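>>> no sequence on this one, just coordinates:
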């Protein structure tokens, strides 16, 4: 049975961020994830999760100025210190929140640099980050982002991300398997789920096209959930989608797995 985690950056936007933990718990979610918690003190976020009895299972390193299109520093030449600082900040938050996974954001390839130069910087940065993560007992995740939603992002395919993981060769690094992104860029999801088993540390879902609830479109999630069960995946499946209307209005898809509108 899938362990569904609510993405609090996209879901339950009807209430302020710190109230979304209780809102998600009220609908039956036992896990939550989000993009960036840094606007709030770590202790306040931890208290909201603790009071709602939900586990924080994933968040990202700082991306920079999201409104201006920044998507992280990991592969940006000249921004090595910014990435190191972002990793240190995320490790601090992870310790307070009891969160075992951090998505390490690579960033967009700048016009002033080649992709090859960015890849070399990213591998070097990942090696240093992996050592810190391993010392803290944490896992760093690399998520390929599709070229429609994130044009110019350093890695767009699972083989790209896994190439970086292999280059660093640290058990502290794994793939983040977002099936929405993978469907757009690669398809063949069932074979990806099976063939990459053991190499991804977290899964995310959304409907495609539209990135709305995973109950319409071209991805058969009930089939994939059964496949995850068959291969023995016991990790979280993050619901990183944009509700078409109020979050609770669109939760009918998740009723078979214990999630219902409060």
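Sure, I can see it. Predicted model, so just to flag it, every value in this text is computed and none were measured.

>>> C-alpha from now on. contacts and neighbour counts both.
Will do.

>>> how about the helices of the chain, start to end?
Secondary structure of the chain (DSSP state H): helices at 17-26, 42-52, 80-97, 115-136, 158-168, 179-185, 189-195, 221-231.

>>> and the third one, which residues are buried?
Put plainly, it is helix 80-97. By neighbour count on 16 or more other Cα atoms under 10 Å, the buried set for helix 80-97 is 80, 82-84, 86-88, 90-91, 93-94, 96-97.

>>> structure two is appended below for comparative analysis:
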């Protein structure tokens, strides 16, 4: 398996730029994280080069994260802001050599009808996909459970697959987070089997608690064997909150 440490979740006892070295020391040759925008891309690129790591994923700008915003792609009133975020995300993606970015759908405003949010989301995704395609970079969408993120527009794999079909862009794909989809719909193995061609990135955490594999109800040894049997060759992002410390949480890693 190709495992990437999510530096927004792991090694958080360290300043962000020091987490790269800690991840490398723990055996991770690749990393991912939510957002790079608090740092100049040159600083992040320097840490990646210093530790011989690849960056496999980051998100497009989400709006005001600290105020509770979780993207804006489904909001028809913020199309210009979304496009500015695409331009900023593209600048970072090119500078950091990342092969894929995640575009968060956002929370649907109460006064925006679902149909309008849907059409806005598709138009924005097409725009983002076209901008990134010129640089050979993929754009991903991820269903997120509505328990952790109430009001999020994209909550299920069937909905996501329908949106991908409507967008009809070859560099658009599915980011399948096993934790989120266990909470929303279960049926993990069959969903993965049926949609492997659309799945470009996988993220993992156990439930309840969003802790490391082996702490909850998900049969990760079975799912890892399944992914191997199916020939999944993409990255698996370790996007979990350690139950205690990051170091103590790594016992599940294949050695």
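Right, received. Where do you want to start? All of these numbers come straight from a predicted model, not from anything done at the bench.

>>> TM value for the aligned chains?
Once superposed, the chains reach a TM-score of 0.98 (TM-score structural alignment, normalised by the length of the second structure), with 255 aligned residues with a Cα RMSD of 0.8 Å.

>>> one step back: save the helices of the first structure as a markdown table, and put in distance to residue 243 of the first structure too.
Shown next, in a markdown table, are the helices of the first structure (distance: least, Cα to Cα, whole Å):
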| stretch | distance to residue 243 of the first structure |
| --- | --- |
| helix 17-26 | 14 |
| helix 42-52 | 22 |
| helix 80-97 | 26 |
| helix 115-136 | 33 |
| helix 158-168 | 26 |
| helix 179-185 | 15 |
| helix 189-195 | 23 |
| helix 221-231 | 16 |
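
>>> wait, which of these is closest to residue 240 of the first structure?
Among those, the nearest to residue 240 of the first structure by Cα to Cα is helix 179-185 (9.0 Å).

>>> just how off-centre is that closest one within its chain?
Taking Cα atoms, centre = their mean, to the nearest Å, one finds the center of helix 179-185 of the first structure at 13 Å from the center of the full chain.

>>> also stretch 146-158 of the first structure?
On Cα atoms, centre = their mean, the centre of stretch 146-158 of the first structure falls 14 Å from that of its chain.

>>> okay, it sits on what stretch of the second structure?
Alignment note (TM-score structural alignment): stretch 146-158 of the first structure is matched to residues 145-157 of the second structure.

>>> and the matching stretch, which residues are buried?
Of all the residues in stretch 145-157 of the second structure, those buried under the rule 16+ other Cα under 10 Å are 145-146, 151-157.

>>> I'd like those as JSON lines, with distance to residue 135 of the second structure appended.
What follows is those, written out as JSON lines (distance: Cα to Cα, whole Å):
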{"residue": "145", "distance to residue 135 of the second structure": "31"}
{"residue": "146", "distance to residue 135 of the second structure": "33"}
{"residue": "151", "distance to residue 135 of the second structure": "33"}
{"residue": "152", "distance to residue 135 of the second structure": "29"}
{"residue": "153", "distance to residue 135 of the second structure": "28"}
{"residue": "154", "distance to residue 135 of the second structure": "26"}
{"residue": "155", "distance to residue 135 of the second structure": "29"}
{"residue": "156", "distance to residue 135 of the second structure": "29"}
{"residue": "157", "distance to residue 135 of the second structure": "27"}
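
>>> just the ones in strands from these, please.
Assignment to strands by DSSP state E places none of those there.

>>> what's the farthest-apart pair in the residues you listed?
151 and 157 (16.3 Å).

>>> residues contacting residue 158 of the first structure?
Residues in contact with residue 158 of the first structure (Cα atoms under 8 Å, 6 or more residues apart in numbering) are 143-144, 175, 177, 182.

>>> so the most centrally placed residue in the second structure versus residue 183 of the second structure, what's the distance?
Compute the mean C-alpha point of the second structure, and by Cα atoms, centre = their mean the closest residue is residue 102, 5.4 Å away. Distance from residue 102 of the second structure to residue 183 of the second structure, counting by Cα to Cα, to the nearest Å: 20 Å.

>>> again with residue 50 of the second structure
38 Å.

>>> tell me the contacts of the closest residue to residue 208 of the first structure other than its chain neighbours?
Nearest non-adjacent residue to residue 208 of the first structure, counting by Cα to Cα, 6 or more residues apart in numbering: residue 217, 5.3 Å away. Taking Cα under 8 Å, 6+ apart, we find residue 217 of the first structure in contact with 207-209.

>>> just the buried residues of those residues.
For those, a burial check counting by 16+ other Cα under 10 Å picks out 207-208.

>>> ok, the contacts of residue 217 of the first structure vs residue 246 of the first structure, which is closest?
Nearest to residue 246 of the first structure among the contacts of residue 217 of the first structure, with distances taken as Cα to Cα, is residue 207, at 16.1 Å.

>>> aligned partner of that closest one in the second structure?
Using TM-score structural alignment, residue 207 of the first structure sits opposite residue 206 in the second structure.

>>> so who does its match touch?
Contacts of residue 206 of the second structure (Cα under 8 Å, 6+ apart): 179, 212-218, 240.

>>> of these, select the buried ones using a PyMOL command.
In PyMOL, a selection of the buried entries from those looks like this (16+ other Cα under 10 Å):
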select buried, resi 179+212+213+214+215+218+240
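
>>> would you check which pair of the contacts of residue 206 of the second structure lies furthest apart?
Farthest pair in those, by Cα to Cα: 217 and 240, 14.3 Å.

>>> how close does residue 7 of the first structure sit to residue 168 of the first structure?
For residue 7 of the first structure, the distance to residue 168 of the first structure - Cα to Cα - is 29 Å.

>>> between those two, which has more neighbouring residues?
residue 7 (27 against 19; other Cα atoms under 10 Å).

>>> residues in contact with the more buried one?
32-34, 238-241.

>>> swap in 7 Å and give it another go.
32-34, 238-240 (Cα atoms under 7 Å, 6 or more residues apart in numbering).

>>> residue 243 of the first structure too?
11, 212-213, 250.
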